[in-house]
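*Asks:* Sharing a model prediction with you, sequence too.
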Amino acid sequence: MTGPIRVLLADDEELIRAGIAALLELEPDIAVVAQAGDGPSAVDAVRAHRPDVAVVDLQMPGIDGLAVAREIATVSPGCAVVILTGHGRPAHLQRALAAGARGFVPKGAPGSVLADVVRRVRAGHRYVDPALAADALAAPPCPLSPRELEVLRTAGPDTPVATVARRLHLSAGTVRNHLAAIVTKLDATSRQDAHRIAADHGWTD
């Protein structure tokens, strides 16, 4: 490989984005070639600049980091994606890897760690924060079906059943049955408690 590793940074918080860029620019073999403040802009920047590595925040306006990772896999398969997050949970890690991300790093990691991760994923390797990897191994799998998760995300803690039914094109009775099954599967005391449990595990994010 010749020349520096070309990196795209995508984060909706400009101060964080600028700080990461400044840290990476200290590395002689890394060049930040583009920055983006939201998901769609990140995908457009990948098309325009063809970076080797995209460092993408998990939660961004427009489309989130996981959707960005999937888009990048289509528009620029040679670009390795690193998910950077301040809200790392085992479920996030699992979905990030499924979306094609090659790295998963907490925002609190030292700049030297991120630079090393950029090098690793550019070389074709993977990197997952060790503490998060340990948590993911110990975490219970989500017991809810994809449809139940969709119902729970739409319902939240207190959205009326009729509204949920209309949004998902289901009958009110079907929504009630799903919510009852969700409460049972999560061993929750109520719909609100079920939503809290799922959110704590990152299943509804």
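*Replies:* Happy to help now that I have it.

*Asks:* For the rest of this, base every contact and every neighbour count on C-alpha atoms.
*Replies:* Will do.

*Asks:* Was I right to think residue 10 contacts residue 32?
*Replies:* No: look at residue 10 against residue 32 with CA atoms under 8 Å: they stay out of range, at 10.9 Å.

*Asks:* So if I had to pick from these two, which one is more boxed in?
*Replies:* Neighbours were counted for residue 10 and for residue 32 using other CA atoms under 10 Å; residue 10 has more, 30 against 19.

*Asks:* try this one side by side with the last:
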Amino acid sequence: MTQTSSGTPIRVLVVDDQALVRGAIAALLGLESDIEVVGQAGDGAEALAVLEGERAAGRQIGVVLSDVEMPGVDGLAACAAIRRRFPTTRVLMLTTFGRPGYVQRSLDAGASGFVVKDAPSEQLADAVRRVASGLRVIDPVLAVETLARGASPLTDRETDVLRAVADGGTIADIADHLGLGQGTVRNHVSAAMLKTQARTRAEAVRIAMESGWL
């Protein structure tokens, strides 16, 4: 097994909003002699607090293994914050949803890897080791799909509008929430529908979510 250059175990923080899943992942990784799970967190904000506590105690976490979809501070936002505040800590994204768009957004946020939760435990442990050593790890199937699909075609404003649509808001509600005119909102919705090749607003939201663009 690969260990850190000092021969000490790789210190890992597991972040997932589902306690049972989080505990199971931590237990599996804890079986590896070269990996030490030193903490768990239920969302991105809690993960940052754990990292701050470790730093204050003079310790460092080598790898943060984080879910993508979480309430509050999600995995993508947490990843970006971790890379800014703890630049030597690597982030490995782990999700149930193998959506190509998530891979690109994770990499843009500074993640060193992306794997799906149904990967075999030995594959997950190996991904942690690789990321800790400075390598990048991406599920091969998702890597091909990501390259084939490319980055999100939606602008930031179109993404904001579709997210508001997903929350169930009317055109008037969305316009008020985003500080836009109703005509402008309609234009953004139409552009998003065209780019996603959707026939309705709801279908545009579904396609964007399945692609990992929202």
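*Replies:* Cool, got the structure. Computed from a predicted model, the values in this text were never measured in an experiment.

*Asks:* After superposition, what is the TM-score?
*Replies:* After superposition, the two chains reach a TM-score of 0.93 (TM-score structural alignment, normalised by the length of structure 1), with 204 aligned residues with a CA RMSD of 1.5 Å.

*Asks:* Determine the number of other residues adjacent to the nearest residue in space to residue 27 of structure 1 that is not next to it in sequence.
*Replies:* Nearest residue to residue 27 of structure 1 in three dimensions, chain neighbours excluded: residue 115, at 7.5 Å (CA to CA, 6 or more residues apart in numbering). When neighbours are counted by other CA under 10 Å, residue 115 of structure 1 registers 18.

*Asks:* Centre-most residue in structure 2?
*Replies:* The centroid of structure 2 falls nearest to residue 68 when counting by CA atoms, centre = their mean (3.3 Å).

*Asks:* residue in structure 1 matching it?
*Replies:* Aligned counterpart of residue 68 of structure 2 in structure 1: residue 58 (TM-score structural alignment).

*Asks:* surely the residue nearest to the centre of structure 2 meets residue 91?
*Replies:* No: Residue 68 of structure 2 is not in contact with residue 91 according to CA under 8 Å; the separation is 11.3 Å.

*Asks:* And the residue nearest to residue 27 of structure 1, how far from residue 68 of structure 1?
*Replies:* For residue 115 of structure 1, the distance to residue 68 of structure 1 equals 21 Å [CA to CA, to the nearest Å].

*Asks:* and the counterpart of residue 127 of structure 2 in structure 1, what does it touch?
*Replies:* Under the alignment (TM-score structural alignment), residue 127 of structure 2 pairs with residue 117 in structure 1. For residue 117 of structure 1, the contact set (CA atoms under 8 Å, 6 or more residues apart in numbering) comprises 103, 127.

*Asks:* Secondary structure element holding residue 117 of structure 1?
*Replies:* helix 111-122 (DSSP states H and E).

*Asks:* Which parts of structure 1 are strands?
*Replies:* 5-10, 30-36, 53-57, 80-85, 103-106, 127-128 (DSSP state E).

*Asks:* how about residue 182 of structure 2, what's its partner in structure 1?
*Replies:* Using TM-score structural alignment, residue 182 of structure 2 lines up with residue 172 in structure 1.

*Asks:* Which residue of structure 1 sits opposite residue 52 of structure 2 in the alignment?
*Replies:* Per TM-score structural alignment, residue 52 of structure 2 is aligned with residue 47.

*Asks:* In this model residue 77 seems to touch its match, though I could be wrong.
*Replies:* No: applying CA under 8 Å, one finds residue 47 of structure 1 not in contact with residue 77, separated by 10.9 Å.

*Asks:* So which bit of structure 2 is stretch 8-18 of structure 1 matched to?
*Replies:* By TM-score structural alignment, stretch 8-18 of structure 1 lines up with residues 13-23 in structure 2.

*Asks:* Give me the longest helix you can find in structure 1.
*Replies:* Secondary structure of structure 1 per DSSP state H: the longest helix is helix 172-185.

*Asks:* After superposing, tell me the mean distance of that helix to structure 2.
*Replies:* Following superposition, helix 172-185 of structure 1 is found to deviate from structure 2 by 1.9 Å on average (mean CA distance after the TM-score superposition for structure 1).

*Asks:* Can you name the residues in contact with that helix?
*Replies:* 143-144, 148, 151-152, 161-162, 164-165, 189-191, 193-194.

*Asks:* Residue in structure 1 paired with residue 142 of structure 2?
*Replies:* In structure 1, residue 142 of structure 2 lands on residue 132 (TM-score structural alignment).

*Asks:* Tell me which of the strands of structure 1 sits nearest to residue 204 of structure 1.
*Replies:* strand 80-85 (16.3 Å; CA to CA).

*Asks:* what does the closest one correspond to over in structure 2?
*Replies:* So strand 80-85 of structure 1 sits over residues 90-95 in structure 2, by TM-score structural alignment.

*Asks:* Quick one: map residue 111 of structure 2 onto structure 1.
*Replies:* Under the alignment (TM-score structural alignment), residue 111 of structure 2 maps onto residue 101.

*Asks:* Name all residues that make contact with its match.
*Replies:* Counting by CA under 8 Å, 6+ apart, residue 101 of structure 1 touches 66, 69, 80, 81, 82, 83.

*Asks:* Quick one: which of these hold up in structure 2? List them.
*Replies:* Of the contacts of residue 101 of structure 1, the contacts whose aligned counterparts also meet in structure 2 (both residues aligned by TM-score structural alignment, their matches' CA atoms under 8 Å) are 69, 80, 81, 82, 83.

*Asks:* Surely the third one touches residue 98?
*Replies:* No: with contacts counted by CA under 8 Å, residue 81 of structure 1 stays clear of residue 98, the gap being 12.0 Å.
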